[in-house]
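Asks: sequence plus predicted model, see below.
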Amino acid sequence: MSGIGVIVNPHARGNTNRLAERAELLADLVGPDGVVRVTESLPAIQDAALEFRKRAVDILAICGGDGSYHCTLSGFRAVYQDGPLPMLLPLRAGTINYIADSIGGRRGRPEQALARVVRDYRRGRTYETTERDLLRVNGVEHGFVLSFGTAVNYLRAYYALERQGVLPAARLLGRLILSAVAGTHLSRAVFQATQADVECDGIPVPFRQFTFFFAATVDRIALGFRPTYLGTRKRGYCHVLGGPVSAMRLIRRAVRIYRGFPTGEPTLFDNLARHLVIRFFRPEHYMLDGDILSPAERLEVDVPCRVTLIRG
């Protein structure tokens, strides 16, 4: 038995208002060639992973936002262990969907993307695919983009907005830039420095304060910015960028960051790494694919495997 398995995140913003209708429509699309599961929690994801592995599912479609990848991949890796995962199909049901953007995924509603892939599956056609490495954090959590400090503070402000999406996110970024220029409270609150010791492949990073930090295996994040422009450069590695850069110096380099060029900023460490160890001076929240995770004192990050993604 094989086919297409669809995971629907009921907490994703694009699914909340029409969850039952969307799940039914996706099930109609896959028909006898697949199965759709709405997963409320990590145990539910692991139950679905056990079922999908038993069915030898070929394609794992993830209908949710960027945080859905972290949750789904963590649950599936716990079940599949070191075995290969099915091909991943991003279905855009979030407010930003930068994972789909980072692989050049085709735009459109989840139903449209799934319908195209189901049609190709039934006709025996090949798919347009790409590969990305996965980050693993503390041996359990999996994803593509890791950050702490400023990114976490920005996400808190973003999730507190009455509406989420690309335009609200861009407006919030604009407010932050204006606040940094004016020196007001908002930028000071978001750009607070996080104290940590960081080692990349056993070599200490020459900073102990970080206002900006990313480690990623993709070369594009939210709003089209490309700070981790080397994220896909070398198999088995992630791009690490971080340091105590000030808000104003970061703003002056915003165009270079957006276009995916080296910043040339002396207060930013910028390199590839296979293994990271981050020791916070006190427990700190961190972000993985847009999800804010519980405070940790230590993060050990490696790049354990590679996944294949369908562009749709």
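Replies: Looks like it came in fine.

Asks: okay, CA-based contacts and neighbour counts for the rest of this
Replies: OK.

Asks: for the longest strand anywhere in the chain, list every residue counted as buried.
Replies: Secondary structure of the chain per DSSP state E: the longest strand is strand 291-310. The neighbour-count check on strand 291-310 (16 or more other C-alpha atoms under 10 Å) flags 291-292, 298-299, 301-306, 308-310 as buried.

Asks: among these, which two are most distant?
Replies: Arg298 and Ile310 (33.7 Å; C-alpha to C-alpha).

Asks: surely Glu300 meets Asn138?
Replies: Yes - between Glu300 and Asn138 there is a contact under C-alpha atoms under 8 Å: 5.0 Å.

Asks: the protein: helices as residue ranges?
Replies: Taking DSSP state H as the criterion, the chain carries its helices at 13-16, 19-30, 42-55, 66-80, 98-102, 110-123, 150-159, 166-182, 185-190, 247-252, 254-259.

Asks: one more structure, for comparison:
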Amino acid sequence: MTINTDKSRKSFGLIVNGNAGKVKSGAYKAKDFQAIFRDRGLIRETHSLEDIPLVLKEFQEAGIDILFIYGGDGTHQKVISQVVASDLRFPYVAPLKGGTMNMLVKDVKLGGSAKNTASRILDLYDPINKKISSFEKPVLKVTTDSQQPLYGFYFANGIIYNILKKYYERPSSVMHAIRVTVGGLFGSFLPRHSYSHHFEPSQCQVIADGKPLQWDEYLGIMLSTMNRVVFGMTPFGKDSLSKKQFNFVAYTFNKRELLCRFVFLARGRWMNPPSVDPYSLEFAELICRSGYVLDGEVYDVREGASTKIEVGAYLNIPMISR
């Protein structure tokens, strides 16, 4: 990782996950972004978590207006966690498509090719007033016991946690993701299949805006400030939230019901209590027997740990379409 020795002010900074699939495959080309940024931006490639705060500090010292992040959902989550936790200030944050899972870029309508998206943002940017049309995106703050908070946009446990934990046993790829998901759905009905336990209910106590929910077993729980999540699903059945709210849905039926109603659930169309409970919340606390997923990254916690979720920050995301 090279640190900038040119102390002149820059407008744009691109942080690239050097371990991302598109980087390793050669789909990412630094020269494309160098041609777009010219002498107005910095490009830095990271290869470890320790590199991220160093790059962000360099970008802040250079006066970066727009922070571009190239990678998948996991990369965006790790960089944004560092930005928020370190109280760094970048006027705009623009996630770019560069990973296997790209929920965030699709949700904020920056899901085109990274090169074209960055070029369009720079075309719309007003360098004199240092402005671009943008919207505020709330970020979830996830705190487990006394650990350092994590920040992201999509939290899930239960079957999502089980499937992704299985997924990460092998190198990431789109085909492997499809294989694990389809195998999980159908293999879970075979008693000796490796996925048979992945769709069993998980024990969890849930407190939603100060009120305990009546169930103690869930097939899965999802919380998000996004409407569109994995595989393009829109399970929350809502289009808008108030400033401090996030989406919440808890599935309490069995795996057979899930398979039969999957298409409807994926579009938020089968929302009859008590099997599915959709909420708009400001605070949730989960005390569960297993870990969780945050923006595609798996986090294990000790059994019985308390995990608190609330909106913890807001990012200004550039708008390239209306």
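Replies: In hand now; what should we look at? None of the values given here were measured: they were computed from a predicted structure.

Asks: which helices and strands does the longest strand of structure 1 pack with?
Replies: Of the remaining helices and strands, those touching strand 291-310 of structure 1 by 3 or more C-alpha pairs under 8 Å, 6 or more residues apart in numbering; DSSP states H and E are strand 87-92, strand 129-137, strand 275-288.

Asks: what's the most buried one of those strands?
Replies: Here the criterion is mean neighbour count by mean count of other C-alpha atoms under 10 Å, and of those the winner is strand 87-92, at a mean of 26.

Asks: if we can go back for a sec, which one of the helices and strands packed on strand 291-310 of structure 1 lies nearest to Leu223 of structure 1?
Replies: Here strand 87-92 is closest among these (C-alpha to C-alpha), at 14.9 Å.

Asks: on that earlier part again, could I get the buried residues of strand 291-310 of structure 1 as CSV with distance to Glu128 of structure 1?
Replies: Below are the buried residues of strand 291-310 of structure 1 laid out as CSV (distance: C-alpha to C-alpha, whole Å):
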residue, distance to Glu128 of structure 1
Asp291, 28
Ile292, 32
Arg298, 38
Leu299, 35
Val301, 30
Asp302, 27
Val303, 24
Pro304, 24
Cys305, 20
Arg306, 17
Thr308, 10
Leu309, 9
Ile310, 6
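
Asks: wait, which of those is closest to His185 of structure 1?
Replies: Among the buried residues of strand 291-310 of structure 1, and counting by C-alpha to C-alpha, the member closest to His185 of structure 1 is Ile292, at 22.3 Å.

Asks: against Leu14 of structure 2, how distant is the aligned partner of that closest one in structure 2?
Replies: Aligned by TM-score structural alignment, Ile292 of structure 1 pairs with Val298 of structure 2. Going from Val298 of structure 2 to Leu14 of structure 2 by C-alpha to C-alpha, to the nearest Å gives 25 Å.

Asks: repeat for Ala118 of structure 2
Replies: From Ala118 of structure 2 to Leu14 of structure 2 the distance is 10 Å (C-alpha to C-alpha).

Asks: and stretch 84-94 of structure 2, end to end?
Replies: End residues of stretch 84-94 of structure 2 are separated by 15 Å (C-alpha to C-alpha).

Asks: ignore what I typed, I meant stretch 237-248 of structure 2.
Replies: End-to-end distance (C-alpha to C-alpha), stretch 237-248 of structure 2: 10 Å.

Asks: return the distance of it from the chain's centre.
Replies: How far stretch 237-248 of structure 2 lies from its chain's middle: 16 Å, per C-alpha atoms, centre = their mean, to the nearest Å.

Asks: in it, what counts as buried?
Replies: Gly237, Lys244, Gln245, Phe246, Asn247, Phe248.

Asks: which residues does it contact?
Replies: If you take C-alpha atoms under 8 Å, 6 or more residues apart in numbering as the criterion, stretch 237-248 of structure 2 is touched by 138, 140, 221-227, 236, 267-269, 277-283, 310-311.
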